[in-house]
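> need a structure here:
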Amino acid sequence: MSIIDAIIIAIIEGLTEFLPVSSTGHMIIASSFLGIHKEEFTKLFEVAIQLGAILAVVLVYWRKFFKFNEWQFYAKLIVGVLPALLLGYFFSDQIDALLESPVVVAVSLLLGGIILLFVDRAFNHPRIHRDEQISYGNAFMTGLWQCLAMIPGVSRSASSIIGGMQQKMTRNVAAEFSFFLAVPTMCAASGYSLFLKNWGTDDAPVKGFDIILSSQENIVAFITGNIVAFVVAILAIKFFISFLKKYGFKVFGWYRIIAGIILLALFAFNIIEH
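Modelled structure (predicted):
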């Protein structure tokens, strides 16, 4: 992976991590276009790059994250992240297999887009107007919805926001809780990929941080990518909340449908490798 490749993928991560369009799906497609999607470092990079986006959430909502006297906020995040931790632990190999399939991404983008067209109409009677009103049950159910994002192209943001709205949260509250929930979820995913997961072959397993440290090029790409993702994610978070309040999900739904159809056509005619 070159430094230009790393910057391109980092910009995509920062732009799409908190939009309901699937950051992982977009990164998989981008790496396919760049011809680097089968490289071991690329697969690691697409997960570890989330660290920059995590820091963006913490910075934008620092007043919330550093109110240590409001312990229930942290407790609800722990409850909300439990489903993803358990499913991720038991089905990591199956998830990794899906991550290698751009076709799965294209189909998920298309189907998810159709769902987004009807979300605003389906969940239009909210009762939770502040995050303080979110119960532990609401947090856990939203966390279950978030697990749908283990299918590439589904979008962690979309699934958790829809889950929050299904739990009677307003669009704004559901979106912000999705951002909050992203921090422990993505910390766990990045930490697992860097320090616990065995990369390479069964005969010669290697940890993620060893892959990064194996060359100066990888180190520079990892650091640069996270910095770029951090800056871009800050802008994306502020844009998304403002846009969502005014327009809802339909624009993102149509975007996903069009993107999914185009990608399936490109695969069908072997214009890009799948």
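> drop to CA atoms for contacts and neighbour counts, all remaining ones
Noted.
> elements contacting the longest helix seen in the chain?
When the chain is parsed with DSSP state H, its longest helix is helix 216-247. Judged by 3 or more CA pairs under 8 Å, 6 or more residues apart in numbering; DSSP states H and E, the packing partners of helix 216-247 are helix 3-16, helix 50-60, helix 171-191, helix 208-213.
> May I see the buried residues of that helix?
218, 221-222, 224-234, 236-237, 240-241, 244 (16 or more other CA atoms under 10 Å).
> Which is the succeeding secondary structure element to it?
Downstream of helix 216-247, the first helix or strand assigned by DSSP states H and E is helix 250-268.
> quick one, that following helix and helix 216-247 angle?
140 degrees (axes from the mean of the first three to the mean of the last three CA atoms, to 10 degrees).
> For residue 93, which of the helices and strands packed on helix 216-247 is the nearest?
helix 171-191 (13.5 Å; CA to CA).
> One more, so I can put them side by side:
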Amino acid sequence: MNIIHVIVLAIIEGLTEFLPISSTGHMVVASAIMGIGTNDFVKLFEIVIQLGAIMAVVALYFKRFFKSIDFYIKLVIGVIPAVVFGLLLKKKIDLLLESPLIVAVAFVLGGIVLLFVDDWFKKPTITEEEDISKLTAFKIGLFQCLAMIPGVSRSGASIIGGMTQKLSRKAAAEFSFFLAVPTMFGATVKDLYDFYKHNNIPAAELQQDITYLLTGSVIAFIVALLAIKSFITFLEQKGFRLFGYYRIVAGLIIIVLYYTTNYLQAV
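Next comes the predicted model:
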């Protein structure tokens, strides 16, 4: 992995983290195409820069994080399913991260869902975060767990989860963003601890690791700042259908490349 790979992956992360097209899936495929595979540091890097992108939520919605204790209680309740399933399925999740083919299948299936989701949930009754109950937060957290399968999309799964609970598209998207903060903070802290606990990293390599992680996180943060508001506006006006078509086309292209070239099989 070199600094060019860091910049490319960070831009991809910042652009895709809040779209229902799976940032992890895009990074898995991009890593394979660039020939850097999915070694332990690449997996760590992809998790850490997701937190960098998600910190853009804190910057843009700063006041929301200081409104009430109830807001934090709902976030804690919403993140419980991800904590439980993440701890139980960590090894299996890491194996899934090595497969562009799984990403491709998830792209296609998720795309088909997005083609119809606007028609399924036409009459929302909840438009503000304050009206989301603790039980609803937990149910949305369960949907978020689907994103442990690379290619599913954390934001897409949790937004759709919110819409099943009568949230408007905007309210569901914003709560998905808020829920990402504790989810990815916890995942990042755990992965950093596990990686450096079990690997004896030489000082020079450690310095390079820190440089890559910080650079990637900053780039992802800046790009995500530009992407979030644009996504909210687009989602309110146009819905999910275009993302569905994108996922299906991208998934089919990845499947074709997987079976006809060596780029995606050398992971």
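> what's the TM-score here?
Aligned and superposed, the two chains score 0.95 in TM-score terms (TM-score structural alignment, normalised by the length of structure 2); 265 aligned residues with a CA RMSD of 1.6 Å.
> quick one: what's aligned to residue 260 of structure 2 in structure 1?
By TM-score structural alignment, residue 260 of structure 2 lines up with residue 269 in structure 1.
> From residue 262 of structure 1, how far off is its match?
Using CA to CA, to the nearest Å, residue 269 of structure 1 is found at 11 Å from residue 262 of structure 1.
> ok, now residue 161 of structure 1?
Taking CA to CA as the measure, residue 161 of structure 1 falls 26 Å from residue 262 of structure 1.
> out of the two, which sits in the busier spot?
residue 161 (28 against 14; other CA atoms under 10 Å).
> quick one: secondary structure of the more buried one?
helix (DSSP: H, G, I helix; E, B strand; the rest coil).
> how far away is it from residue 57 of structure 1?
15 Å.
> next one: residue 50 of structure 1
With distances defined as CA to CA, the gap from residue 50 of structure 1 to residue 57 of structure 1 amounts to 11 Å.
> So between the two, which is more surrounded?
Shown here are residue 50 of structure 1 and residue 57; by other CA under 10 Å, residue 50 has more neighbours (28 against 22).
> I'd assumed residue 188 was in contact with that one.
No: counting by CA atoms under 8 Å, residue 188 is not a contact partner of residue 50 of structure 1; they are 10.5 Å apart.
> Common neighbours of those two, please.
Residues touching both residue 50 of structure 1 and residue 188 (CA atoms under 8 Å, 6 or more residues apart in numbering): there are none.
> residues in structure 1 matched by stretch 70-84 of structure 2, start to end?
Using TM-score structural alignment, stretch 70-84 of structure 2 pairs with 72-86 in structure 1.
> hmm, who's touching that stretch?
132, 135-136, 139-144, 146-147, 180-181, 184-185, 188.
> Kindly report the same for stretch 155-169 of structure 2.
Contacts for stretch 155-169 of structure 2 (CA under 8 Å, 6+ apart): 17-22, 117, 121, 123-127, 136, 139-141, 143-147, 172-173, 175-177, 235-236, 239.
> matching residues in structure 1 for it?
Counting by TM-score structural alignment, stretch 155-169 of structure 2 corresponds to 157-171 in structure 1.
> what's the burial count for the aligned residue in structure 1 for residue 109 of structure 2?
Alignment note: residue 109 of structure 2 maps to residue 111 in structure 1; criterion TM-score structural alignment. When neighbours are defined as other CA under 10 Å, residue 111 of structure 1 has 16 of them.
> Contacts only, for the closest residue to residue 111 of structure 1 other than its chain neighbours.
Nearest residue to residue 111 of structure 1, sequence neighbours excluded (CA to CA, 6 or more residues apart in numbering): residue 257, at 7.3 Å. When contacts are counted by CA under 8 Å, 6+ apart, residue 257 of structure 1 touches 109, 110, 111, 112, 113, 114.
> quick one on the thing from earlier: mean deviation of the longest helix of structure 1 from structure 2?
When structure 2 is overlaid, helix 216-247 of structure 1 sits 0.9 Å from its aligned residues on average, using mean CA distance after the TM-score superposition for structure 1.
> so where in structure 2 does that helix end up aligned?
Mapping helix 216-247 of structure 1 onto structure 2 (TM-score structural alignment) gives residues 207-238.
> What are the boundaries of the helices in the stretch 1-150 of structure 1?
3-16, 23-34, 40-48, 50-60, 62-65, 71-90, 92-99, 102-122, 136-146 (DSSP state H, counting those that start in this stretch).
> closest to residue 213 of structure 1 out of those helices?
helix 40-48 (10.8 Å).
> which residues are in contact with the closest one?
Counting by CA under 8 Å, 6+ apart, 1, 9, 24, 27-28, 31, 36-37, 189-191, 193-194, 199-200, 208, 211-212, 218, 222 sit against helix 40-48 of structure 1.
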